[in-house]
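Asker: Take this sequence and fold it.
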Amino acid sequence: MLCAIALASLGSSVSSTSAQTAIDDSYCTQISERDKQASDGYPLTDAGSILRQDRANLHRYGRPDRGDDGDFTFVSQNARAQIPQLVTNGNSDPAVLDEIVYGTPSVCVNVYRNHMDVWFRY
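Answerer: Reported below is the predicted structural model:
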């Protein structure tokens, strides 16, 4: 009986871990200078805000950059508002996030329930 309870507990733990690491969405995008300016004109200075504006330029304003893929996650303004925190919660290489701020890289994104990971597209 104790063994059955332990196995059931282990099974639910494994399922929970798998659900947490499942990719919910994935896309690639070209970061441009236009993505580094908020809709009301002020400059954006962190990778999360720039990635958020990139998705707003695609979904809200219909102005994607060449190389911007679509996604299903960030269609709404409320969903896009979560991007900076998702980036903060993620495991992205700091060099990739710095390049988003200081350059115009082509990057890919995996979106998970509670975080997102960003890497260079090659």
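Asker: CA atoms for contacts and neighbours, from now on please.
Answerer: Fine.
Asker: so who does N110 touch?
Answerer: I23, D24, D25, S26, Y27, M116, D117, V118 (C-alpha atoms under 8 Å, 6 or more residues apart in numbering).
Asker: Now it. Nearest residue, chain neighbours left out?
Answerer: S26 (4.5 Å; C-alpha to C-alpha, 6 or more residues apart in numbering).
Asker: Do I have it right that the one you found meets C108?
Answerer: Yes: with contact defined as C-alpha atoms under 8 Å, S26 counts as touching C108 (7.4 Å).
Asker: Let me see the ranges of the helices in this structure.
Answerer: For the chain, the helices defined by DSSP state H cover 2-21, 47-59, 77-80, 83-89, 94-102.
Asker: now the other sequence, so there's something to compare against:
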Amino acid sequence: MKLSSILLALATFAVAGLSFNPPALAQGRLLEVYVAYLGPDDHYNSRGTRLSEPWQVVRQDRANFHRFGIRDRGDEDDRFFASAANRARMERMILNGYIEGDAGWRIVNDNCWVRVEIYSDSVHIKVK
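Answerer: Below is the predicted model:
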């Protein structure tokens, strides 16, 4: 086998391997981790409209926690989303990160515990 064929095969393998783990490419520097319970109050915005996207529910949880003082037992504090400007960035950060497995469905449709990892350019969410 030629050296160029071996290098091409290795490059293809490496690219294919990276494509199965996109969060590793987009995570940036880990800033903070918190755990929160997404309860009934987190599934509705301040106008009473039911939220339909996972990032909306997670953002409402942080607005409830930091702005409105509505906290579920066990909700942990975070410094990053204490800022309204950072909460406004959340959708883009989640799109740059990931929501594990069926967590998106569970966040929208259930009350559940989440573990949120905040990176410099993304957010990763796991349902506990």
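Asker: ok, back up a step: if I line the two up, what does the residue nearest to N110 of structure 1 land on in structure 2?
Answerer: In structure 2, the residue paired with S26 of structure 1 according to TM-score structural alignment is V33.
Asker: Please report how far that match lies from S83 of structure 2.
Answerer: 16 Å (C-alpha to C-alpha, to the nearest Å).
Asker: out of the two, which sits in the busier spot?
Answerer: Between V33 of structure 2 and S83, counted using other C-alpha atoms under 10 Å, V33 has the larger neighbour count: 18 against 14.
Asker: For that one, give its distance to H124 of structure 2.
Answerer: 10 Å.
Asker: Find residues that contact each of the two.
Answerer: Common neighbours of V33 of structure 2 and H124 (C-alpha under 8 Å, 6+ apart) are V116, E117, I118.
Asker: Sort out which one of those lies nearest W55 of structure 2 for me.
Answerer: V116 (11.4 Å; C-alpha to C-alpha).
Asker: equivalent range in structure 1 for stretch 55-73 of structure 2?
Answerer: By TM-score structural alignment, stretch 55-73 of structure 2 lines up with residues 48-66 in structure 1.
Asker: how far does that stretch sit from the chain's center?
Answerer: Mean C-alpha position of stretch 48-66 of structure 1 versus that of the full chain (C-alpha atoms, centre = their mean, to the nearest Å) differs by 12 Å.
Asker: repeat for stretch 76-86 of structure 1
Answerer: On C-alpha atoms, centre = their mean, the centre of stretch 76-86 of structure 1 falls 9 Å from that of its chain.
Asker: Now that stretch: buried residues?
Answerer: Applying a neighbour-count criterion of 16 or more other C-alpha atoms under 10 Å, one finds R80, A81, Q82, I83, P84, L86 buried in stretch 76-86 of structure 1.
Asker: So the second one is in contact with I50, correct?
Answerer: Yep, that's A81 of structure 1 we're talking about. No: judged on C-alpha under 8 Å, A81 of structure 1 makes no contact with I50 at a distance of 11.5 Å.
Asker: if I look at the closest residue to F72 of structure 1 other than its chain neighbours, how far off is S39 of structure 1?
Answerer: Nearest residue to F72 of structure 1, sequence neighbours excluded (C-alpha to C-alpha, 6+ apart): D25, at 7.0 Å. Separation of D25 of structure 1 from S39 of structure 1 (C-alpha to C-alpha): 25 Å.
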